[in-house]
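Trainee: Dropping the sequence and predicted coords here.
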Amino acid sequence: MSSGTASRFLKIVPNSRAPTSFRLPDPPSRPAQRRNLSCKAVRAPEYEVEEKKTYMDEQFWLERPAGPRTGFDRKVLDKAESAPPAELEDMNHFAMEVFDSQLIADFYVKVLGFNQVNRPRFPFDGAWLRGAGVFIHLILADPTVPRKSDNWKDLYDVDEPEPWYIRRAHHHAFAVKDMEAMEKRLKHFEIEYAKYIVPDTTAAQIFLYDPEGNGIELGSEYAQVAKSLEEKGLYNP
């Protein structure tokens, strides 16, 4: 990031606060639980609030613990029992940083059958996709974010990474109704993939890369995998 770009960020505003619309009200059905917690248990650490703007003039609020930045301390997880409740409802979307949003959108739409839907008028490029019961938000990589390389293949010490590498790495998994038809589809688009069978089942797994190296798993008979684990007393839904 150039010095001119960096100078556009606002300075710390000690007494600034994020808009109240960013903060969810306490659930009305839990006042008794809140009262039963001691003041010490619910007291949050001191936080610094920084009101800032990106180089694209987007306003945001950075909130972080006061004091020097030391990274995540796993000891804070010991406070889980006294933490306010977490009430996640479902998975709304997952996001992927991409360098060619139209190419990746076309891949997921034309190869995997997603639909592209409208998105808010963000000041940066991207695409929203819907399919398989989830949304994918493609976000154009920010050119001001310092990174060692823009080429995903630089993660590997080979010229052409093989798709089986992602079996034990980051990937997104989608259930497929007809694996044989999906394999024919992948071959139609001349896509390389690796195929596995889940141990003790006939459930198949396919692993592949999209054009920018995002890992994808396509699987069948996930219910059979769950049943196999249940029969062994290992299933805990």
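Mentor: All right, it came through fine.
Trainee: switch to C-alpha atoms for all contacts and neighbour counts from now on
Mentor: OK.
Trainee: Need the residue closest to the centroid of this protein.
Mentor: residue 94 (4.3 Å; C-alpha atoms, centre = their mean).
Trainee: Can you tell me what sits against the host helix or strand of it?
Mentor: Element membership of residue 94 [criterion: DSSP states H and E] is strand 93-98. Residues from elsewhere that reach strand 93-98, judged by C-alpha atoms under 8 Å, 6 or more residues apart in numbering: 104, 134-141, 212.
Trainee: possible to save the residues you listed as a markdown table with neighbour count and distance to residue 220?
Mentor: Shown next, in a markdown table, are the contacts of strand 93-98 (neighbours: other C-alpha atoms under 10 Å; distance: C-alpha to C-alpha, whole Å):
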| residue | neighbour count | distance to residue 220 |
| --- | --- | --- |
| 104 | 20 | 24 |
| 134 | 14 | 17 |
| 135 | 19 | 20 |
| 136 | 19 | 21 |
| 137 | 20 | 24 |
| 138 | 22 | 25 |
| 139 | 18 | 29 |
| 140 | 17 | 31 |
| 141 | 17 | 32 |
| 212 | 16 | 25 |
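Trainee: Alongside the first one, take a look at this:
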Amino acid sequence: MAAAAAAGVHLNHIARETADVKRLASFYEEILGFERIETPKFGDFEVIWLKLPPFALHLIERDPRSKLPESPYSAPQPVGDIDPKAISRGHHLSFGVSNYEYFVKTLKEKGINTFEKTQPDGKTKQVFFFDPDGNGLEVGSWGAP
């Protein structure tokens, strides 16, 4: 096996383009506990940087001229009409929590459509759902690394 071209690789940030930066930032702050961090000014479009150590999430106002899809699940129907079961094999970000049952209860109380499954080991539980822009999310009972 050949050596990788890069050394010391680590995840720095994930960027999400959105039509509503404030709405998406509020979701990630409220649901997953991200914190806003200092964000440089990039010009005539809005950007909010969030941090959940060890990485950051950069929310960037969507360029109306962009030909890229908004998210892998962008569709004419509202996110609430898309079955989150499809996320388990599709594009998604994944997080682990130490309070899995409480977390899932909170999602349901907020009216967020979810799909849950338990791995064959009978211990690992996962919940799949969408953020307000239709980006797939997974949260598992893995706890802290």
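Mentor: Sure, I can see it. Model, not experiment: these values are computed from the prediction.
Trainee: Superposing both, give me the TM-score.
Mentor: The TM-score (TM-score structural alignment, normalised by the length of the second structure) is 0.84; 141 aligned residues with a C-alpha RMSD of 2.7 Å.
Trainee: picking that back up, which part of the second structure lines up with the strand holding residue 94 of the first structure?
Mentor: The alignment of strand 93-98 of the first structure onto the second structure (TM-score structural alignment) spans residues 13-18.
Trainee: That stretch vs the first structure, average distance?
Mentor: Compared with the first structure after fitting, stretch 13-18 of the second structure has a mean deviation of 0.9 Å; criterion: mean C-alpha distance after the TM-score superposition for the first structure.
Trainee: Would you mind listing the buried residues in that stretch?
Mentor: Using 16 or more other C-alpha atoms under 10 Å as the test for burial, stretch 13-18 of the second structure gives 16-18.
Trainee: Tabulate those residues in JSON lines, adding columns for distance to residue 142 of the second structure.
Mentor: Shown next, in JSON lines, are the buried residues of stretch 13-18 of the second structure (distance: C-alpha to C-alpha, whole Å):
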{"residue": "16", "distance to residue 142 of the second structure": "24"}
{"residue": "17", "distance to residue 142 of the second structure": "28"}
{"residue": "18", "distance to residue 142 of the second structure": "29"}
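Trainee: Closest one to residue 33 of the second structure out of these, please.
Mentor: Closest approach between the buried residues of stretch 13-18 of the second structure and residue 33 of the second structure, by C-alpha to C-alpha: residue 16, at 16.9 Å.
Trainee: so how far is residue 3 of the second structure from that closest one?
Mentor: For residue 16 of the second structure, the distance to residue 3 of the second structure (C-alpha to C-alpha, to the nearest Å) stands at 31 Å.
Trainee: Over to residue 115 of the second structure?
Mentor: According to C-alpha to C-alpha, residue 115 of the second structure stands 39 Å off from residue 3 of the second structure.
Trainee: Next: residue 129 of the second structure.
Mentor: In terms of C-alpha to C-alpha, residue 129 of the second structure sits 37 Å off from residue 3 of the second structure.
Trainee: Same question for residue 113 of the second structure.
Mentor: 43 Å.
Trainee: Just to check, residue 116 of the second structure is in contact with residue 128?
Mentor: Yes. Counting by C-alpha atoms under 8 Å, residue 128 is a contact partner of residue 116 of the second structure at 6.3 Å.
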